[in-house]
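1. Can you look at this prediction? I've put the sequence above it.
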Amino acid sequence: MSQKTELEILLAVVDHGSFSAAARALGYTPSAVGKRVHQLEQRLNVPLLVRSTRRMTLTEAGRRYAEEARDLIARLTALEEDISDDASTLRGTVRLTSSAALGRRFVVPLVIEFMEHHPEV
């Protein structure tokens, strides 16, 4: 599981207030959510949540981590969308060959419409 997914799981737990509610929101089992949060805490070597039978609260380290994680995920999501938009934008040069009559009647109107939709081509 990626670090981004671990962060998203932790934030879901924080936002929903429990492993069960976070699991329902994410489509995981509560035990899978608990396991991922535990693995994250083990990797960081610091508790992020204080759990009791009735409630769960963030430790100071957990609060700082969740705050920064939320910012990181927002920035990563924006970057991925930006990169994806760049990749889907058509650009470059297109060369066409046709007879003059066919070009004037059919190709030129299509090329003009295409250029309006894809100005970087």
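-> Nice, I can see it.
2. Please make it C-alpha for all contacts and neighbour counts, starting now.
-> OK.
3. which residue ranges form the strands in the chain?
-> 49-51, 56-58 (DSSP state E).
4. now those as TSV including mean neighbour count?
-> As requested, those are arranged in TSV below (neighbours: other C-alpha atoms under 10 Å):
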stretch	mean neighbour count
strand 49-51	14
strand 56-58	15
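5. Let me have those strands in a markdown table, adding distance to Asp71 as columns.
-> Output for the strands of the chain, formatted as a markdown table (distance: least, C-alpha to C-alpha, whole Å):
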| stretch | distance to Asp71 |
| --- | --- |
| strand 49-51 | 19 |
| strand 56-58 | 17 |
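6. count of residues packed around Leu10?
-> Residues lying near Leu10 (other C-alpha atoms under 10 Å) number 27.
7. That one and Ser84, how far apart?
-> Here Leu10 is placed at a distance of 26 Å from Ser84 (C-alpha to C-alpha, to the nearest Å).
8. next up, a second structure to put side by side with the first:
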Amino acid sequence: MDRIEAMRAFVAVVNEGSFTRAADRLETSPQLVSKYVSQLETHLGVRLLNRTTRRLNLTEAGTQYHQRARQVLTDIDDMEHQLGDLQTQAQGLLRISAPVSFAIRHLAPLLSEFQKAHPAVGIDLQLNDRKVDIVEEGFDIALRIGHLKSSSLIAKRLAPVRLVLCASPDYLKQHGTPRRPEELGHHRYLQYSYMDIGPGHPLQKWLQAGGQESEGSMVSNNGDVLVEAAIAGAGIALQPTFIAGNAIREGKLKVILPEYEPQPMALYAVYAHRQLLASKVRGFIDFVDGFFGEAPYWDQF
């Protein structure tokens, strides 16, 4: 049995959902694909697929083996590409997951410049504020913002991300400008659903209360909405400067309590831990490193 070919056959069956479509993908016969999968199951001593006349279902062992086999095949392909002409130029489809507001405001110029430098790379950009599983969901890279916890993934720090308390001049004129965190209690809080600045910070009590002592507070899972609401005079927001920076620069928002600004978070590029990276992933990581710098343009206000 050619174990690599058997592995390719099994992964193709899972990805395509049938032996016939897998055979078409591999340009071989369904009988040979079925033979490869059966030989693989015999070699491993476990059933990988439950077969019925209508559908295929992965067993628990099959699910685990599929994840590892897909990774092994990718590594083999990467290694072969490195040794050949294909690796001299980054190419292929690069799947990226990125936070919604950051991507809309700041990714287009970066991706445009990247594709000028690497014209053979296509981009599939998916915007989502949830933490995606890049391996399970088939992403090459995820851009994430926060204080990252240790994991099996590789995280490349790209830029600092500042959080500032801000409100419109009209709101502050009408309701007063807080000078200490204790004075925030009766102000309207425009709350981002996933905000977490860590325990012990002077602002944490107010953030956890969600402005409940004041009427008219607002909660949203999108920072752009909250910044626009703050500009309109709806209350005080704690938002990253990559969203609020323009409004602050233009005088539509004022930073308050700057001495209580939370510790900066960071923007990271996160990717799977592999000894051999695909050229498209390596090319993107190398390109984005230092693109925004330690003093990003959105902090110029």
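-> Structure's in. What do you need? Source: prediction; values computed, not measured.
9. that older thread, so which of the strands of structure 1 gets nearest Arg64 of structure 1?
-> Arg64 of structure 1 lies closest to strand 56-58 among the strands of structure 1, at 9.2 Å (C-alpha to C-alpha).
10. mean shift between the closest one and structure 2?
-> Mean deviation of strand 56-58 of structure 1 relative to structure 2 after superposition (mean C-alpha distance after the TM-score superposition for structure 1): 0.5 Å.
11. for that strand, packing partners?
-> In terms of contacts (3 or more C-alpha pairs under 8 Å, 6 or more residues apart in numbering; DSSP states H and E), strand 56-58 of structure 1 is packed against strand 49-51.
12. against structure 2, where does the strand it packs on fall?
-> Using TM-score structural alignment, strand 49-51 of structure 1 corresponds to residues 49-51 of structure 2.
13. Tell me the spacing between the spatially closest residue to Ile73 of structure 1 that is not a sequence neighbour and Val108 of structure 1.
-> Using C-alpha to C-alpha, 6 or more residues apart in numbering and skipping the chain neighbours, the partner closest in space to Ile73 of structure 1 is Lys4 (7.1 Å). From Lys4 of structure 1 across to Val108 of structure 1, the span is 48 Å (C-alpha to C-alpha).
14. is it true that Leu10 of structure 1 touches Ala66?
-> Yes: counting by C-alpha atoms under 8 Å, Ala66 is a contact partner of Leu10 of structure 1 at 7.3 Å.
15. Number of residues surrounding the counterpart of Asp75 of structure 2 in structure 1?
-> Per TM-score structural alignment, the equivalent position to Asp75 of structure 2 in structure 1 is Arg75. By other C-alpha under 10 Å, 12 other residues sit near Arg75 of structure 1.
16. Likewise for Thr241 of structure 2?
-> That count, for Thr241 of structure 2 with other C-alpha under 10 Å as the rule, works out to 22.
17. Arg30 of structure 1 pairs with which position in structure 2?
-> Arg isn't right for residue 30 of structure 1; it's Pro. Counting by TM-score structural alignment, Pro30 of structure 1 lines up with Pro30 in structure 2.
18. residues touching its match, list them.
-> Each residue near Pro30 of structure 2 by C-alpha atoms under 8 Å, 6 or more residues apart in numbering is listed here: 19-20, 22-23.
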